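Student: kindly generate the corresponding structure for this input.
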Amino acid sequence: MYSQWGEATTYPEESGQRLAFVSMGLRLHYRAWGAGIPSLPILMLHGHPGDADCMTVFAEAVAGLHPCVAPDLRGYGRSQVTDPFGMSAHLEDLQLLLDELGWQDCLVLGWSLGGILALELALRLPERVKGLVLVATAACPRSDHPPTDIWDQVNTGIASLINWAWPGWEWNIDTFGRRSLYRYLLQQHTPTAYRYLAQAALPAYLQTSHHASQALGTALRQGYNREGALHQIRIPVLLMAAEQDRHITLGSSAATAQALPQCTWIAYPNTAHLFPWEIPAQVGQDLRQWLRAQDWGIPSTPSAKVY
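Tutor: Just a heads-up that it's a prediction; the model follows:
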């Protein structure tokens, strides 16, 4: 029973439980893996558009090493909203979630928008965030995405619908996928990447609210830039980026890595913004290797709830 934030709701899942809690009057949902693992837990934050299911690729990579929780951020996935909100609401939600889980210490892994929130959480809660994994993100995100036209939209819609019905079908990938907007999100148009698109990306896109898009768009138009604060983050950081990322450029990610005092930097060739779905085995191997190499300097039994 979650006495302060509301009653937990559990959804039986083959891989990872689904639960919910209440933050500022809103019911927020999250997914949890790794019950009972006596190790430093990881909070995993998805991008835009996205949801907790998009983070399965990372949860599977650390299976048996760390317990993980991935929320559907406010306005995404099952955490739907009816009113506008600002980006700071995400941070309030995440702090309440950490309190609800009983996590006094944790790592935070964030992909794209999730990486920006991870940086903000580390600045906000330096005594609780012991390490960061930043994926395809930057403290001052810059894009060089080219203009799109109606045929980009048409091909993307057709590719997505066919891929949803027949995930990873190579005829669809070659006929529509490579001509769609996926060509700016992927460099390696493999059946594996397209299965991730069908299973996680398309459902997340359809459930991303207008209010969530509006909150992010407002922050970007205001010129979001936290590079000047990065010197305050004196914890181990792994920053993974793609050399052909058009959504958050390699250069902006590299500038973030250079400004962080304790950052390990990996740039993957022939990949784009969705590189964890292009090369999941390599990303998982590098993530595990980095996690095992760190001396977190805290007890290995955090006060986390048992899921």
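
Student: going by C-alpha atoms from here, please, whenever you check contacts or count neighbours.
Tutor: Noted.

Student: doesn't Val69 fall inside a helix?
Tutor: No: using DSSP: H, G, I helix; E, B strand; the rest coil, the secondary structure at Val69 is strand, not a helix.

Student: what about it, how many residues nearby?
Tutor: Residues lying near Val69 (other CA atoms under 10 Å) number 26.

Student: surely it meets Thr56?
Tutor: No: if you go by CA atoms under 8 Å, Val69 and Thr56 don't touch, sitting 10.1 Å apart.

Student: helix or strand for Arg27, just tell me which one.
Tutor: For Arg27, the host element (DSSP states H and E) is strand 26-33.

Student: for the helix or strand following that strand, packing partners?
Tutor: Going down the chain from strand 26-33, the next helix or strand is strand 42-45, by DSSP H and E. Strand 42-45 sits against strand 68-71, strand 106-111, helix 113-124, with contacts defined as 3 or more CA pairs under 8 Å, 6 or more residues apart in numbering; DSSP states H and E.

Student: at 6 Å instead, please
Tutor: Contacts defined by 3 or more CA pairs under 6 Å, 6 or more residues apart in numbering; DSSP states H and E place strand 42-45 against strand 68-71, strand 106-111.

Student: could you give the angle of the helix or strand following the first one to strand 106-111?
Tutor: Toward the C-terminus, strand 68-71 is succeeded by helix 88-101 as the next helix or strand (DSSP H and E). Here helix 88-101 points in a direction 140 degrees away from that of strand 106-111 (axes from the mean of the first three to the mean of the last three CA atoms, to 10 degrees).

Student: buried residues in helix 88-101, which are they?
Tutor: For helix 88-101, a neighbour-count test (16 or more other CA atoms under 10 Å) marks His90, Leu91, Asp93, Leu94, Gln95, Leu96, Leu97, Leu98, Glu100, Leu101 as buried.

Student: stretch 276-295 too?
Tutor: Of all the residues in stretch 276-295, those buried under the rule 16+ other CA under 10 Å are Pro276, Trp277, Glu278, Ile279, Pro280, Val283, Gly284, Leu287, Leu291.

Student: identify all contacting residues around that stretch.
Tutor: Under the contact criterion CA atoms under 6 Å, 6 or more residues apart in numbering, stretch 276-295 has outside partners Ala61, Ala193.

Student: also this sequence, please, to line up against the first:
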Amino acid sequence: MSHSSINRRQFVTRAAAAATVAATAGLAAFPAPAQTGRVLRIGNQKGLLSVLKGRGTLEQRLAPLGVKVSWTEFTAGPVQLEALNVGSIDFGDVGEAPPIFAQAAGAPLAYVAATQPRPALEAVLVPKDSAIKTVADLKGKKVAYNKGSNVQYFLAKLLEKHGLKYADVQSVFLPPADARAAFEKGSVDAWVIWDPFLAAAEVTLDARLLADAQGVVNNRGYYFSSLDYANRNDDVIKLVIDELNKVDQWAAAHRDAAAKELAALWGLPKPVVDKSVARTVYGTTPITRAILQEQQVIADTFFELKLIPKKINVLDAAAGRLA
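Tutor: Here you go, the predicted model:
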């Protein structure tokens, strides 16, 4: 696949670029229309929520409760969270990092569910013939990654695990499409990236995987609401999570069909998506104190790296929903 092909279609690129700023900085306002009766306004990226939307089963489950569902597609987790902040959506999906920025910026975020850990979906790549053979060999090298994203946290912890400091590498902050271009040209020595970019580089560039996040960080995804909505509509939230878990279980049992559906959503060749789907751990789990402690460690790390302006207590976003 060409770089331009990836650049045209990526739904993740703009999300990653947006994750380098606080969720309330410089984003457009999202007007919240007046509603009568109960409504669930979902902000979805192109993933399992989009699959759920296409099936219509959530609307069927919520109809007896008198709840209407509306959908708005977003290309970035931080923009979703800004829409939540101004009251335009009630539910959405996001990675580990954007909620940290959103909470630090004062958004009324509530974690309502999490995916299973997916550490195989992010990794450090080097060119096939690179002299870099171990993580320790990264010392002094130019490493490209998206600032403020999940992979920045992964890199910091990976270096620590191998006896290096975060400052021991030359960080080159680039969004995924630009990082891929730099990687192809050889202007960086390594690239820290996530799926489906990771799979695309392995399949189309023959890039070598130096280390993934297994044994380093968990790399979960999260479903969120607002504190107010979650507290007033617990029955609705539970039904959404139940339907999402059904989609998860279907994907786990029908990976080829899931890859076909996601390939169409992502605009990527199926062999690339096959690689990603094969290493995805599917499943939705309730929020627990232990899971939020994982987020707290990320928040503390980002504060130490001066990526957020203040310390936050992630438990403030629990909405009384700890399992």
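
Student: need the TM-score from the superposition.
Tutor: Here the TM-score for the pair of chains, by TM-score structural alignment, normalised by the length of the first structure, is 0.27; 142 aligned residues with a CA RMSD of 6.6 Å.

Student: I figured Tyr223 of the second structure was touching Asp93, is that so?
Tutor: Yes: because the distance of 4.5 Å satisfies CA atoms under 6 Å, Tyr223 of the second structure is recorded as touching Asp93.

Student: distance of Glu261 of the second structure relative to Leu48 of the second structure?
Tutor: 10 Å (CA to CA, to the nearest Å).

Student: which residues do those two both contact?
Tutor: With contacts defined as CA under 6 Å, 6+ apart, no residue is shared by Glu261 of the second structure and Leu48.

Student: before we move on, the earlier item: among the helices and strands packed on strand 42-45 of the first structure, which comes closest to Leu26 of the first structure?
Tutor: strand 68-71 (13.2 Å; CA to CA).

Student: which helix or strand contains Asn155 of the first structure?
Tutor: Here Asn155 of the first structure is assigned to helix 150-165, by DSSP H and E.

Student: in that helix, what counts as buried?
Tutor: If you call a residue buried by 16+ other CA under 10 Å, then helix 150-165 of the first structure has these buried ones: Asp152, Asn155, Thr156, Gly157, Ile158, Ala159, Ser160, Ile162, Asn163, Trp164.

Student: show me where the stretch 101-250 of the first structure has helices.
Tutor: Applying DSSP state H, counting those that start in this stretch to the stretch 101-250 of the first structure gives helices spanning 113-124, 150-165, 170-175, 191-196, 202-206, 210-221, 250-259.

Student: of these, flag the one that's most buried.
Tutor: Comparing those on average neighbours per residue, with mean count of other CA atoms under 10 Å, the densest one is helix 113-124 at a mean of 22.

Student: so that helix versus strand 106-111, what angle?
Tutor: Helix 113-124 of the first structure runs at 150 degrees relative to strand 106-111, counting by the same axes, to 10 degrees.

Student: next, count neighbours for Phe224 of the second structure.
Tutor: Neighbour number of Phe224 of the second structure under other CA under 10 Å is 25.

Student: that one: what's it in contact with?
Tutor: Phe91, Gly92, Ala110, Tyr111, Val112.

Student: the helix or strand encompassing it: what's the following helix or strand?
Tutor: According to DSSP H and E, Phe224 of the second structure maps onto strand 222-226. As assigned by DSSP H and E, the chain's next helix or strand after strand 222-226 of the second structure is helix 227-232.

Student: name the residues of that following helix that are buried.
Tutor: Residues of helix 227-232 of the second structure classed as buried under the neighbour-count rule (16+ other CA under 10 Å) are Leu227, Tyr229, Ala230.

Student: enumerate every residue touching the last one.
Tutor: With contacts taken as CA under 6 Å, 6+ apart, Ala230 of the second structure has no neighbouring residues.

Student: select the longest helix from the second structure.
Tutor: When the second structure is parsed with DSSP state H, its longest helix is helix 234-253.

Student: what's next to the following helix or strand past it, contact-wise?
Tutor: Next along the chain after helix 234-253 of the second structure, taking DSSP H and E as the criterion, comes helix 255-266. With CA under 6 Å, 6+ apart as the test, helix 255-266 of the second structure has contacts from Ala251, Lys270, Val273, Asp274.

Student: and for the third one, the neighbour number?
Tutor: With neighbours defined by other CA under 10 Å, the count for Val273 of the second structure comes to 26.

Student: confirm it sits in a helix?
Tutor: Yes: under three-state DSSP, Val273 of the second structure sits within a helix.

Student: for it, give me its contacts.
Tutor: Val273 of the second structure makes contact with Ala259, Ala263, according to CA under 6 Å, 6+ apart.

Student: go again with 10 Å.
Tutor: Contacts for Val273 of the second structure (CA atoms under 10 Å, 6 or more residues apart in numbering) come out as 195-197, 199-200, 203, 256, 258-264, 266-267.

Student: can you check the last one too?
Tutor: By CA under 10 Å, 6+ apart, the residues touching Asp274 of the second structure are Pro196, Ala199, Arg255, Asp256, Ala257, Ala258, Ala259, Lys260, Leu262, Ala263, Thr280.

Student: among these, list the two that are farthest apart in space.
Tutor: For the contacts of Asp274 of the second structure, the maximum inter-member distance is 17.9 Å, found between Ala199 and Ala257 (CA to CA).

Student: more neighbours: which of the two?
Tutor: Counted by other CA under 10 Å, Ala199 of the second structure and Ala257 do not tie: Ala199 has more neighbours, with 24 against 13.
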